[in-house]
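Asker: all I have is the shape, not the residue letters:
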């Protein structure tokens, strides 16, 4: 968990959260926008209920009031902002439509939900967070080096060792994640 420290810049605060390769780190104005979004979301939570007159016995009791952002919530805010789109609960990504349309029509909604569930599970799996960000970085680099490739070609270029450590994804949900990143980055 990271806390804002007065002598730390906004961009450095966000860089500590995402720990990505410098080539993937967004522009300074995007980092500041991410910081401001985190700050505003946290401020909104602080104003949701009254806690006047409450005496805390220990620091951990502050968590009982739900007026904080979890690490997971912060990561999702950051990922949404980096990709310039809502990662979970969105429509079919443009790059995934070919795969989606080939799937049996009666199972398409389940496919989309399963892919989003796998992505959510991978994003929020605290035991594999480093593997998730390595996978994100690998996908990002392959897309930027091969911007015209479709998701199947991009999938075949991924580092197999990283794929094997990404146990929350199936082949289809990983292709979905590739399409989310492909559609989300500006090339």
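Answerer: All right, it came through fine. Please read all numbers here as calculations on a predicted model, not as lab measurements.
Asker: only C-alpha atoms for contact and neighbour calcs from this point on.
Answerer: Noted.
Asker: contacts only, for the residue with the shortest distance to the centre of the chain.
Answerer: Among the residues of the chain, the one closest to the centroid is residue 79, at 3.4 Å (CA atoms, centre = their mean). Residue 79 makes contacts with residue 87, as judged by CA atoms under 8 Å, 6 or more residues apart in numbering.
Asker: got another one to weigh against that:
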């Protein structure tokens, strides 16, 4: 038997905000690990992070209201559906992402992440009872799986996460640089809104209810998949005021470009673009890339009249060496893109 998509549905705008926060929570938590390649949207669950071969699935269900013990129990059903499914071996994390929890859940404790064992004894009983009752009502949960031992193992594995209230707190960690770029909270909220719009577009782009899968990798072909690189490119593009991968020949780079023979100039330009693309999406070197961007912006702001080659010579060698996918030419190409995008008035 395979895995059947069930309970895929459209959602309200308030819920979609929580789903975007859930997606960005997974992305921020993954950080430089690079385990998550992209996200299945309203497919296995609200959001499911996936590695490059769909062998590791990070499952997250979101809830956009205040949650007491009983409500938490009810919301665990879709996570449990995947926990006991034919794809069980692929799900490496079960996360319930909530706006807030009521006092009875944790008692006097103030936690933003917690487990079932951290709850008060009364809350555990209410959650478990509510969870079992909801499972009994769902036709896709076989009664054979309402075994105490299986349920206990599942509850022990679930991570409960309380969402941050501010949207910008989910974008700021993606911009791994000092604020030389002058990015404001308003800018961060605008980026969040664009990611949410992209996520909603994917969510409504195709019908998947009832779809039968033989393997998780089929999610890549479903039309319900958002790549990590698309989010990273969106963030960088908004910070630079342009898409760096569609920059063509920036004006500050024209003198370098024109110095090459015509046949080789295009080949050189393509090489610079490829190097930049690899650098942008080499997750373990993300901090190095943002350090490079920060140093370039600082140098340009210190003296907007300086040319690309002069700025290149000012960048610390340690910064240049940290971006291992780029060479001298692709560094200068990137400097040109940043210089053109900033549009700083010269003296």
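Answerer: Okay, I see it. Fair warning: this is a prediction, and the values are worked out from it, not measured in the lab.
Asker: TM-score for these two?
Answerer: Aligned and superposed, the two chains score 0.88 in TM-score terms (TM-score structural alignment, normalised by the length of structure 1); 186 aligned residues with a CA RMSD of 2.5 Å.
Asker: follow-up on the earlier one: what does the residue nearest to the centre of structure 1 align to in structure 2?
Answerer: Matched to structure 2 by TM-score structural alignment, residue 79 of structure 1 sits across from residue 236.
Asker: residue 102 of structure 1 too?
Answerer: Under the alignment (TM-score structural alignment), residue 102 of structure 1 maps onto residue 259 of structure 2.
Asker: quick one: secondary structure of that match?
Answerer: Look at residue 259 of structure 2: counting by DSSP: H, G, I helix; E, B strand; the rest coil, its state is coil.
Asker: ok, it - how many residues close by?
Answerer: Around residue 259 of structure 2 sit 9 other residues, with neighbours defined as other CA atoms under 10 Å.
Asker: and the gap between residue 103 of structure 2 and residue 286 of structure 2?
Answerer: Shown here: residue 103 of structure 2 relative to residue 286 of structure 2, a distance of 39 Å by CA to CA, to the nearest Å.
Asker: ok, and what's touching stretch 14-31 of structure 2?
Answerer: Outside of stretch 14-31 of structure 2, the residues that reach it under the criterion CA under 8 Å, 6+ apart are 36, 39, 46-49, 58, 60-64, 97-99, 163, 167, 170-171, 173-174, 192, 195-196, 199-200, 228, 283.
Asker: picking that back up, compared with structure 2, how much does the helix or strand containing the residue nearest to the centre of structure 1 deviate?
Answerer: When elements are defined using DSSP states H and E, residue 79 of structure 1 is found to belong to helix 71-83. Helix 71-83 of structure 1, aligned to structure 2 and superposed, deviates on average by 1.0 Å (mean CA distance after the TM-score superposition for structure 1).
Asker: where's that helix relative to the chain centroid, distance-wise?
Answerer: Averaged C-alpha coordinates place helix 71-83 of structure 1 at 5 Å from its chain's average position (CA atoms, centre = their mean, to the nearest Å).
Asker: alignment lookup: residue 27 of structure 1 to structure 2.
Answerer: In structure 2, residue 27 of structure 1 lines up with residue 184, judged by TM-score structural alignment.
Asker: any idea which helix is longest in structure 1?
Answerer: For structure 1, the helix reaching the highest residue count under DSSP state H is reported as helix 28-46.
Asker: who are the packing partners of it?
Answerer: Using 3 or more CA pairs under 8 Å, 6 or more residues apart in numbering; DSSP states H and E as the contact criterion, the secondary-structure elements in contact with helix 28-46 of structure 1 are helix 10-18, helix 71-83.
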